[in-house]
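1. structure, please.
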Amino acid sequence: MKFNGFIAAIFLAIIIAYFLPQGNDILPLKTITDVGIGFIFFFYGLKLSPAEFKLGFLNYKAHIIIQLTTFVVFPLLALLCLPLFDTGTTSDLWIALFFFATLPSTVSSSIVMVSLANGNLPTAIFNASLSGLIGIFATPIWLSFFLSGSADFEFLDVLIKLCWQIVMPLILGLILQKFLGDFARKHSKKLSLLDKATIILIVYSSFSNSFTSNIFSSVKTDDLLKLTGIVVLLFFIVYFGLGLACNLLGFNLKDKITAQFCGTKKSLVHGSVMVKVIFGNSANTGLLLLPIMIYHSLQLILIAFYAEKYRKKVLCAKTSEETL
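-> Here you go, the predicted model:
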């Protein structure tokens, strides 16, 4: 496993927020992160390759199972965990878990891991891209069932903010793709630094607000361990459940790899953006990010492990076919 500087920077931002939570007062972090969010989705629109998107379009069985898992199975599993939280739907920890469960899949890491495991890359590109687009609307719709009427959540206001901060920059990126698309894809790694810097600032700002408001003082160690255990369990239920479903549906090995890798992923980028857009500078935004941060680290480690196992399996299968 390679050292992941992005994950390390996120945890460093949390430590800094704990000791120096005054950053929101010193710098206009809200304005900076709002602009950063716009650029994230503007570049996302620029980098969305129509050719690669079309190439994976026809593999409808894989698309259906991946999107159903991401936006239906995950939230329903989170709902099944509701009895484990004493105050039910009013529990901040359960809301954080449910918020994580409604998020879309990652884009870059899904594609990288599927490529590493020799899975169906066009299908992975299509589903990762489609998931990000669906999630813009699916996440707030799911949340509206439990948060409508609360002080921090008004569905119409949230939808308007999502359109201004996410949908409009995304559409602008798609429109300008003809002129700037090749440039954006060529410099994708450099542009991703802006994404990561924005996410780190959002994490710092969110946790600063939470530490200043003493939100975490009401959370017991047992509750945090319980939350971590649930997040780990959800990964394995979904991962092996998808494997079983793919076997029953007669998927070939490449499609099975893609379904398992794309269907289990949850996006820290979208989570950080959504929590900022939906909940603004609410005191509990740091707490809301906890499950996705735990899961993000977990999925990178476990999927990298399974990717290497699958890669060897695919290579062995190729070698056997060549021998025959």
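2. from here on, contacts and neighbour counts on C-alpha atoms
-> OK.
3. ok, longest helix in this protein?
-> The single longest helix within the chain, with elements called by DSSP state H, is helix 285-323.
4. list the helices and strands it packs on?
-> In terms of contact count using 3 or more CA pairs under 8 Å, 6 or more residues apart in numbering; DSSP states H and E, helix 285-323 is assigned the packing partners helix 92-101, helix 108-116, helix 188-212, helix 221-248, helix 253-264, helix 268-279.
5. name the residues of that helix that are buried.
-> By neighbour count, with 16 or more other CA atoms under 10 Å as the criterion, the buried positions of helix 285-323 are 285-293, 295-296, 299-300, 303-304, 307, 310-311, 314.
6. with stretch 230-248 instead?
-> Of the residues in stretch 230-248, those buried by neighbour count under the rule 16+ other CA under 10 Å are 230, 231, 232, 234, 235, 238, 239, 242, 243, 246.
7. which among these gets closest to residue 206?
-> Comparing the buried residues of stretch 230-248 against residue 206 with CA to CA places residue 231 closest, at 20.8 Å.
8. second input sequence below; structure requested for side-by-side comparison:
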Amino acid sequence: MLRRVIAIFEPFVLALLATVLLATLLPARGAGVPWFEAITDAAIVLLFFLHGAKLSREAILDGARNWRLHLAVFAVTFGLFPLLGLGIASIPRLDPGLAAGMLFLTLLPSTVQSSIAFTAIARGNVAAAVCSASFSNLIGILLTPALVALLMAGAGDGPGISLKSVESIALQLLLPFVAGHLARPLIGGFVGRHKKMVGIVDRSSILLVVYTAFSAAVVEGLWSRVSGMTLLLVLLLCCALLAVILCATWGLGRALGFARADAIVLLFCGSKKSLASGVPMAGVLFPPAQIGGILLPLMLFHQIQLIACAIIARRYAAQPDEATVAPAN
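-> Now for the predicted structure:
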């Protein structure tokens, strides 16, 4: 089962790398740029419309029940993560664009699909994982832009949110999400029966945003500003960030006395950051020339978190039910 879950993501990671390479060698230029931007905007609208249609009313209501667990996940996702991001962004000599990218990564909501998948592998509380991950993404649509406005105005090249950005958030993210959720009684069955199609839309939208963003960044000289040593530093920072968060969520689960199944939810939902939400949000919040550098840390963190959580989930799965909440050493 673990191999099947990992296999879901490996082709997409390769597709991301191929998209970055394509944007590096053949970036969108001239008259083609407005067309790519228009198609990308439409893809983002469709993506959040489908996300709204996927979220059931029952998941929203159930999410309020296990409030201690969900509050702990929320505190890590939108509290501890941003604090660590502020510390990383203040590191001297770190490229300003990548520093902004590291901070932006920490402001994002948790993933949904991989958090639930790894919780299931580890024999955790899957229902609670669905609620926590869904709530994180629902709240993140409003909270992530607010945190960007509050924390990124002075972080590297990160701008605050203008009136135009607020309008874009409402029109491209919030309105389609609400419309999709309201349309769920009509299209929810269709979306549920065609999960593969929805997955294709998810990934295609992300790839479009990545290509458009990196094209603009390459034209503006991204790779002349980012050295191999800088990339290595960002990779190490992503590894260190994930290690701290994994230790913190494990320790918090013990301190709060959570049952093993709930502690697993906190570990996996609290340690993730969503590429699926982060890429389109970056496309709305930041100027095209800045998005490439801002997305690099998120893309690296995405792959690192999948590898680390796959290993941890496998070790949890090998433990007997009466095992403690601590991962095996």
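9. and the longest helix of structure 1, how far out from the chain middle?
-> Here the centre of helix 285-323 of structure 1 is set off from its chain's centre by 15 Å, with CA atoms, centre = their mean, to the nearest Å.
10. by how many degrees do that helix and helix 253-264 diverge?
-> 180 degrees (axes from the mean of the first three to the mean of the last three CA atoms, to 10 degrees).
11. ok so, going back, and the helices and strands packed on helix 285-323 of structure 1, which is most packed in?
-> Here the criterion is mean neighbour count by mean count of other CA atoms under 10 Å, and of those the winner is helix 253-264, at a mean of 26.
12. and that helix, what does it pack onto?
-> Contact partners of helix 253-264 of structure 1 among helices and strands, from 3+ CA pairs under 8 Å, 6+ apart: helix 60-68, helix 108-116, helix 121-147, helix 221-248, helix 285-323.
13. redo the buried residues of stretch 230-248 of structure 1 as TSV? Include distance to residue 138 of structure 1.
-> Formatted as TSV, the entries for the buried residues of stretch 230-248 of structure 1 read as follows, by distance: CA to CA, whole Å:
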residue	distance to residue 138 of structure 1
230	22
231	20
232	23
234	20
235	20
238	19
239	21
242	21
243	25
246	24
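14. in this structure residue 106 of structure 1 contacts residue 135, no?
-> No: here residue 106 of structure 1 does not reach residue 135: they are 10.6 Å apart, not a contact under CA atoms under 8 Å.
15. who touches both of those two?
-> Where contact means CA atoms under 8 Å, 6 or more residues apart in numbering, no residue is in contact with each of residue 106 of structure 1 and residue 135.
16. what's the average distance of the helix or strand encompassing residue 75 of structure 1 to structure 2?
-> When elements are assigned from DSSP states H and E, residue 75 of structure 1 belongs to helix 74-80. Once the two are superposed, helix 74-80 of structure 1 sits an average of 0.9 Å from its aligned residues in structure 2 (mean CA distance after the TM-score superposition for structure 1).
17. tell me the contacts of the equivalent of residue 191 of structure 2 over in structure 1?
-> Correspondence of residue 191 of structure 2 to structure 1, assessed by TM-score structural alignment: residue 184. Remark: with contacts taken as CA under 8 Å, 6+ apart, residue 184 of structure 1 is in contact with 43, 46, 47, 191.
18. distance of residue 184 of structure 1 relative to residue 14 of structure 1?
-> 31 Å (CA to CA, to the nearest Å).
19. what do you get for residue 71 of structure 1?
-> With the distance defined as CA to CA, residue 71 of structure 1 ends up 29 Å from residue 14 of structure 1.
20. before we move on, what about residue 53 of structure 1?
-> Using CA to CA, we find residue 53 of structure 1 at a distance of 36 Å from residue 14 of structure 1.
21. which one of those two has more residues nearby?
-> Regarding residue 53 of structure 1 and residue 14, a neighbour count based on other CA atoms under 10 Å identifies residue 14 as having more, with 22 against 18.
22. map that one across to structure 2 for me.
-> Using TM-score structural alignment, the equivalent of residue 14 of structure 1 in structure 2 is residue 20.
23. what of residue 251 of structure 1?
-> In structure 2, residue 251 of structure 1 lines up with residue 258, judged by TM-score structural alignment.
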